[in-house]
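Novice: Sequence plus predicted model, see below.
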Amino acid sequence: MKYDEIIEGVGGCGSYQKFILTLLYAVPVFDGLQIGSLVFIVPEIAHRCAIPGLPNDTYEVQDTDHADLIKAYIPQYIEDGERKYNNCYFYSNETLDDNGTIHACNSWVYDKSQYQTSVTSDMNLVCGRSIFTSHVKTAFFVGAFIMFLIGGWISDK
């Protein structure tokens, strides 16, 4: 007996079978979209140290005075021939010619041009705390694994 003969024997493939197959094929698409959401939940966001004593500091340069404060408080380095600001350290006092005490940041400002808020910016998962982004992703997948086990057991019952 061949497959085609069996299908003809049970009455063919009707609308109910097509509906069930559509549901079976649609579920993995939504599962893939859910897993892909981690890109938006825990993104890598451009950031720098917040300037000490400046309560309304933003990542974007507001004016020339703000640009001068950034130059004075944020260490710079050269990468690929381009001058960049350090993301994780700041000078504790205004400096002249890079002669200041460098300290690790305890507050940051984030580039909000792409994401207004995310787990990364809400929990400050940058610099020394960036390892926690992988912990967030691990917790997400452990939860998904547990739900797959429970969901499989429930569907079998």
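Specialist: Nice, I can see it.
Novice: make it CA atoms for all contacts and neighbour counts henceforth
Specialist: Fine.
Novice: Would you map the strands across the protein?
Specialist: For the chain, strands defined by DSSP state E occupy the ranges 47-49, 76-79, 82-85, 89-91, 102-104, 108-110.
Novice: biggest helix in the chain by residues?
Specialist: Counting by DSSP state H, the longest helix found in the chain is helix 131-156.
Novice: Just give the number of residues close to P75.
Specialist: By other CA atoms under 10 Å, the residues close to P75 number 21.
Novice: hang on, isn't it packed against S92?
Specialist: No. Judged on CA atoms under 8 Å, P75 makes no contact with S92 at a distance of 10.6 Å.
Novice: if we can go back for a sec, for the longest helix of the chain, list every residue counted as buried.
Specialist: Neighbour counts over helix 131-156 (16 or more other CA atoms under 10 Å) mark 133, 136-137 as buried.
Novice: Next up, the contacts around the residue lying closest to F40 once chain neighbours are set aside.
Specialist: Closest residue in space to F40, ignoring its immediate chain neighbours: S118 at 7.5 Å, by CA to CA, 6 or more residues apart in numbering. S118 makes contact with 40-43, according to CA atoms under 8 Å, 6 or more residues apart in numbering.
Novice: Counting neighbours, which of these comes out on top?
Specialist: Top of the contacts of S118 by neighbour number is V42, holding 18 neighbours under the definition other CA under 10 Å.
Novice: coming back round to it: for A67, find the nearest of the strands of the chain.
Specialist: Closest of the strands of the chain to A67 is strand 82-85, at 11.7 Å (criterion: CA to CA).
Novice: Just the buried positions in the closest one, please.
Specialist: Buried-residue list, strand 82-85, by 16+ other CA under 10 Å: Y85.
Novice: ok, second structure coming up, stack it against the first:
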Amino acid sequence: MMHYDDILKNIIGELGTHQKICFFLLGISTVPVMLIIMSPVFLFPPVDTWCKYPDSNELRQHMCINNSTGNCDELVKNLMIPKEKKVAGCETQLKNEQCHRYNISFDYVSYYPEANIYSYINQTGKIECDHGWEYDRSQYKSTVTGQFDLVCDRFYLNALASSIFMLGFLVGSLVSGYVLDRFGRMKGFMLTNGGVIIFGIIEAFSPNYVVFVVVRFFLAMCTIGRYISSFVLGE
């Protein structure tokens, strides 16, 4: 009795050089797919965030003159930004609050001694960030969170962007089957491959959050379409 593998061997032959080259090239083409799927790790990393405070340059100059410490930025930040306890692994650490700063101005800092400053802070309390946010750029120079200020009451937009991206995967999985059957595997592969390149470039220059998530949706559609087409071609 002839087995199915023997029938295929008689019809298409052994795995030859042509098949190996095609398989290798198709395998390489799926690498960007994995990079795009893993991109949220670098697009939305957790970074230390704190409120911008008014007269920041004047505060730095004043604190540098009147204090011997060399780290003026850290000194001013500790003065203007309250701390909160956060759990990090098995220990609790003091982190900068993201959504509040002390209600204190440069005028008061420049004319009153340090002891009175802290007494004034305890009396006036905290206010919400009214001048935007600063981001720790020691590890990540630029993130989506920092570019579009997705913090505090906009923090949920980080997860929403990832959800819309996965929705694009779902829609792309449904649509790509029809596209591949309608236009052919190779044409579908080239079409989705071009879509990944185009939407990937547009994503990098997104001017606002809405454009970013819309482009990510279509990027996800093309990404899963390219993966499915390359998988079918590899068979």
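Specialist: Good, I have the coordinates. Not measured: the values here are computed from a predicted model.
Novice: Quantify their similarity with the TM-score.
Specialist: Here the TM-score for the pair of chains, by TM-score structural alignment, normalised by the length of the first structure, is 0.77; 154 aligned residues with a CA RMSD of 3.0 Å.
Novice: just to revisit the earlier point, which member of the buried residues of helix 131-156 of the first structure is positioned nearest T64 of the first structure?
Specialist: Set against T64 of the first structure, the nearest of the buried residues of helix 131-156 of the first structure by CA to CA is T133 (34.6 Å).
Novice: any idea how far the closest one is from T120 of the first structure?
Specialist: Per CA to CA, to the nearest Å, T133 of the first structure is found 7 Å from T120 of the first structure.
Novice: joint contacts of those two?
Specialist: V42.
Novice: V136 of the first structure pairs with which position in the second structure?
Specialist: Aligned counterpart of V136 of the first structure in the second structure: A161 (TM-score structural alignment).
Novice: My guess is its match contacts V214. True?
Specialist: No. A161 of the second structure lies out of contact with V214 (CA under 8 Å); the separation is 9.0 Å.
Novice: Please enumerate the shared neighbours of those two.
Specialist: What both A161 of the second structure and V214 touch, as defined by CA under 8 Å, 6+ apart, is an empty set.
Novice: related to what we said a few turns ago, list the ones among the contacts of S118 of the first structure that fall in helices.
Specialist: Residues from those lying in helices, with DSSP H as the criterion: 40-41.
Novice: So what's the gap between the longest helix of the first structure and the chain middle?
Specialist: Distance, stretch centre to chain centre, for helix 131-156 of the first structure: 18 Å (CA atoms, centre = their mean, to the nearest Å).
Novice: for stretch 126-136 of the first structure, same thing?
Specialist: Once both centres are worked out by CA atoms, centre = their mean, stretch 126-136 of the first structure turns out to sit 10 Å from its chain's centre.
Novice: Need the contact partners of it.
Specialist: Under CA under 8 Å, 6+ apart, the answer for stretch 126-136 of the first structure is 42, 87-88, 120, 125.
Novice: That stretch spans what distance, first to last residue?
Specialist: 13 Å.
Novice: wait, doesn't A104 of the first structure sit right on C88?
Specialist: Yes. Contact criterion CA under 8 Å: A104 of the first structure and C88 qualify, at 5.9 Å.
Novice: who's more crowded, the two?
Specialist: Ranked by neighbour count (other CA under 10 Å), A104 of the first structure and C88 place C88 first, with 21 against 14.
Novice: Give the aligned equivalent of that one in the second structure.
Specialist: When the second structure is aligned by TM-score structural alignment, C88 of the first structure is paired with C99.
Novice: One more: L54 of the first structure?
Specialist: Taking TM-score structural alignment, the alignment pairs L54 of the first structure with S56 from the second structure.
Novice: repeat for F148 of the first structure
Specialist: If you follow F148 of the first structure across to the second structure using TM-score structural alignment, you land on S173.
Novice: Contacts only, for that match.
Specialist: Contact analysis of S173 of the second structure by CA under 8 Å, 6+ apart lists 221, 224-225, 228.
Novice: And these, which is closest to P32 of the second structure?
Specialist: When the contacts of S173 of the second structure are compared against P32 of the second structure (criterion: CA to CA), the nearest one is I224, at 11.0 Å.
Novice: Can you report how many residues neighbour N106 of the first structure?
Specialist: For N106 of the first structure, using other CA under 10 Å, the count is 13.
Novice: and what of the one 3 residues further on?
Specialist: Residue crowding around V109 of the first structure was assessed by other CA under 10 Å; the count is 19.
Novice: Spit out the contact partners of the counterpart of it in the second structure.
Specialist: Aligned counterpart of V109 of the first structure in the second structure: E134 (TM-score structural alignment). For E134 of the second structure, the contacting residues are 49-52, by CA under 8 Å, 6+ apart.
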